[in-house]
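Visitor: below: sequence and its predicted model.
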Amino acid sequence: MMSGASTISKRTDTPFRYDIVGSFLRPEPLKIAREKYLNNEITEEQLRAVEDVEIIKLIAKQKQAGLKAVTDGEFRRSWWHLDFMWGFAGVDKVQLESGYVFKGVVTRAETARLSSKIKFSNEHPFLEHFAFLKAAAGEEVVARQAIPAPAQLLFELLRVGDNLQSTLAVYDSIDELIADIGEAYHQAILAFYNAGCRSLQLDDTTWGILCDPKNRARIEESGGNLAETLARSVKVNELATKDLPEDLVITTHVCRGNFKSTYLATGSYDAIAEAYFSQANYDAFYLEFDTERAGSFEVLQNLKDRHVVLGMISSKTGELENKAAIIARIHEAAQYADLDRLCLSPQCGFASTEEGNIITEEEQWKKIALVREIAEAVWQQ
């Protein structure tokens, strides 16, 4: 456990003391435009024009809220992860018979499936998306790009069923697949860097899923090996993030699912902590700690000299947390990781998919305001 007083330094780079995970509720004009586009009532260019306007408005709201790192809210995406995956050569958008099963609800039935070996192209649409964000954000804030982690793509392509069969039809071995994913991501990250990105967040719910005892049991029951699964996730992430420019901050976020205010998995970080925190190329970890599903803060002892953003404010509900209770929990966490290496954020984005969580935009911004208020009280900055 940590002991003694901490010297609090002023955060001048990501993550900041009060921070966000990235996605925001889609505003009504954007929802209407996307529906019209899907019904062939407007063109892709007309949809893009609406996206541009709403992203510019969102950036202004983030600045007004005092955020020092801003995103495009993922307004151009349907999914937090699949849209990026579909941008790689060799990865196709396909329909499933059923979607992901969350607590009491099922998502739309879409996935990413291989038709050929994975390659990165400089025509990946997210590069253009980031260029717009960077230009619109200006120089007084950090333009942050969030993408699904390499391990997330590996997980999607190895899903039992047609995904796994498709992958094994293209690749002779999992090691070859991991090498190609790692290289494609490495090139993508460098392309973002060349476009001006200095803060890149890799979202990685695979770890949250592997926290769940039921999911770990399924792996073992199907003949899999948990240690091997964890090692593969570490390997593909580290291949992608090795040998990067020193001024590029690489962070990662893990949660247990976030769809229409529901969740996918439960369980503490204990089973994955050793492997998860061993990933050497991350500067900071955004961790979900909004409910008892996440377990205790003891896992923070694995952080070493890196920062962690405590996701204590729920993005799933509009009810505001008790300020004093959250401050007490931050100091509880500081028993295991120096207070100077802690920051605060919502536990996840407000709209990991375009449907969004079941809260209002007003409640969303009140949550952001609460994060800032608490952080300023704790760290005086």
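Guide: Structure's in. What do you need?

Visitor: could you use CA atoms for every contact and neighbour count after this?
Guide: Fine.

Visitor: just checking, Ala280 touches Glu238?
Guide: Yes - contact criterion Cα atoms under 8 Å: Ala280 and Glu238 qualify, at 7.4 Å.

Visitor: these two: which is more packed in?
Guide: Shown here are Ala280 and Glu238; by other Cα atoms under 10 Å, Glu238 has more neighbours (20 against 13).

Visitor: output the contacting helices and strands for whatever helix or strand that one lives in.
Guide: Using DSSP states H and E, Glu238 sits within helix 226-241. Applying 3 or more Cα pairs under 8 Å, 6 or more residues apart in numbering; DSSP states H and E, one finds that helix 226-241 contacts helix 150-157, helix 174-194, helix 213-221, helix 273-276.

Visitor: toward the C-terminus, what is the element adjacent to it?
Guide: Helix 226-241 is succeeded, C-terminally, by strand 249-254 (DSSP H and E).

Visitor: and that next one, what does it pack onto?
Guide: So strand 249-254, by 3+ Cα pairs under 8 Å, 6+ apart, packs with strand 199-203, helix 206-210, strand 284-288.

Visitor: now Gln187: how far from Leu177?
Guide: 16 Å (Cα to Cα, to the nearest Å).

Visitor: comparing these two, which shows the higher neighbour count?
Guide: Set side by side, Gln187 and Leu177 show more neighbours around Leu177, with 20 against 17, by other Cα under 10 Å.

Visitor: got another one to weigh against that:
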Amino acid sequence: MAPPYHADQIGSLMRPQALLTARAHLQDSSHIYDTISEATIHEAEQNAIDWAVQKQLDLGIRPICSGEYGRHIFYGGFFETLEGMTLHPELPIPDAFRTDFPTTTKIASMGINTRPGIVCTGPVRWKGSAYMAEWKMLRRSLPEEKWKECKITMPAPSFEHIQLKSGTAVTKESGYANDEAFFADLAKAYAAEIKALYAEGLRNIQIDDPNMTYFCSQQFLDGCKKDGTDTDALLDLYLEAQNNLLREVRELEGLQTGVHLCRGNFGSRHFVSGSYDKIAQKLFNDTLYDTFYLEFDDRERQGSFEPLQHLPRGKSVVLGLVSTKTVAMERKEELKKLMMDAAEIVAVGQGVSKEEALGSLALSPQCGFSSSSLGHGEGMTMEKMWEKLCLVSSTAKEVWQDA
């Protein structure tokens, strides 16, 4: 199956200065999650989204995204809207988190000793759409026939759970007997959100799950071992949590669902290294996703394309070969060669021709350009960002004539 677009993007864009100025007083840790409601900020968000949409239309960049301009950070705006989920602005590092958790150890090395997080303190219920305002701001300046060319991102169900110390993400007060029961209700909340957006015309949802690559990291695996955590069982728990929500929405005709995995995009830093071979077979074959967005901009950090041999027919992979961490421009011919190398691996694994395998691949940046309001690659500029997105588009047009 062909991916939604052979030239794709991950969702976040660098914020215009006017938006950063409007949100300047909300940069402390208590506002990483989006619990604010100020008319002047929403006006700045709408103006920024209108500008970004027009820029994408002018440059022919698809899918059309909001840039995540309605959020301070990519995972903001969902968990904090659910009944039964409680925000803790300053959880202590390392006490509240898993042993040697890559994100918190990196943050601690920078002198930061707390991090916000959200824990389950009661039955999880959807109270109303978290991202409807963002979706309506995104589609506002588009004719209805172009709504299907848009994409909205959401954080993975496991995002909070994976980072918190075992047994703390779901409290005894929540009433849940186990994690499976918690994730079952969380899936219903996700499904309600997706169905609400679908009813208003959205057809492309990307679930962002950067922490899934932590199962490729020896540091994370060793930390879990110290905590007495079975990482095979934990991975299965998270994959099933994703399948729970996908089963709830699979009757929605024309809905595209994909999952994005990366190694962190904290400025020009990454959090983990390790090949996808530790998770590829289960990820590709045991989940119900149509499309997998995988970071591959640094094969020394992410390993070779060999894990793509496990991709089954009927699913697609978007290869993140263009880096958002550096301003250096990739060479088009090298990108095309890498796409052919990846297609050859897929072809061997599926027993098909390289041309057929190539049809199930796409090209994108390895991550968004600004996963948080203030985080982007060292030296990255708006001009360079659009240049890189245009490089993705023009390269794809030469590889796939229909891109």
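Guide: Received, thanks. The structure displayed is predicted, hence computed values, not measured ones.

Visitor: Phe16 of the first structure: which of the helices and strands packed on strand 249-254 of the first structure is closest?
Guide: strand 284-288 (10.6 Å; Cα to Cα).

Visitor: next one: the closest one to chain centre, how far?
Guide: Computed by Cα atoms, centre = their mean, to the nearest Å, the chain-centroid distance of strand 284-288 of the first structure equals 9 Å.

Visitor: now swap in stretch 235-247 of the second structure and tell me
Guide: Using Cα atoms, centre = their mean, the offset of stretch 235-247 of the second structure from its chain centre is 16 Å.

Visitor: report the aligned residue range of the first structure for that stretch.
Guide: Under TM-score structural alignment, stretch 235-247 of the second structure corresponds to residues 230-242 of the first structure.

Visitor: who touches the matching stretch?
Guide: The contact list for stretch 230-242 of the first structure, computed with Cα atoms under 8 Å, 6 or more residues apart in numbering, reads 149-151, 154, 178-179, 181-186, 189, 272, 275-276, 278-281.

Visitor: now stretch 109-127 of the first structure
Guide: By Cα under 8 Å, 6+ apart, stretch 109-127 of the first structure touches 82, 84-100, 156-157, 163, 166-167, 170-171, 180-181, 184-185, 187-188, 191-192, 195.

Visitor: please apply the same query to stretch 179-196 of the first structure.
Guide: Contacts of stretch 179-196 of the first structure (Cα under 8 Å, 6+ apart): 88, 117-122, 127, 130-131, 134, 150, 153-154, 236-242, 244, 248.

Visitor: need the contact list for Gly87 of the first structure.
Guide: Residues near Gly87 of the first structure by Cα under 8 Å, 6+ apart: His124, Pro125, Phe126.

Visitor: show me which of those are buried.
Guide: By neighbour count, with 16 or more other Cα atoms under 10 Å, those hold His124, Phe126 as buried.

Visitor: which strand is the longest one in the first structure?
Guide: strand 110-119 (DSSP state E).

Visitor: post-alignment, that strand versus the second structure, mean distance?
Guide: Compared with the second structure after fitting, strand 110-119 of the first structure deviates on average by 1.9 Å (mean Cα distance after the TM-score superposition for the first structure).

Visitor: now that strand: buried residues?
Guide: Of the residues in strand 110-119 of the first structure, those buried (16+ other Cα under 10 Å) are Glu110, Thr111, Ala112, Arg113, Leu114, Lys117, Ile118, Lys119.
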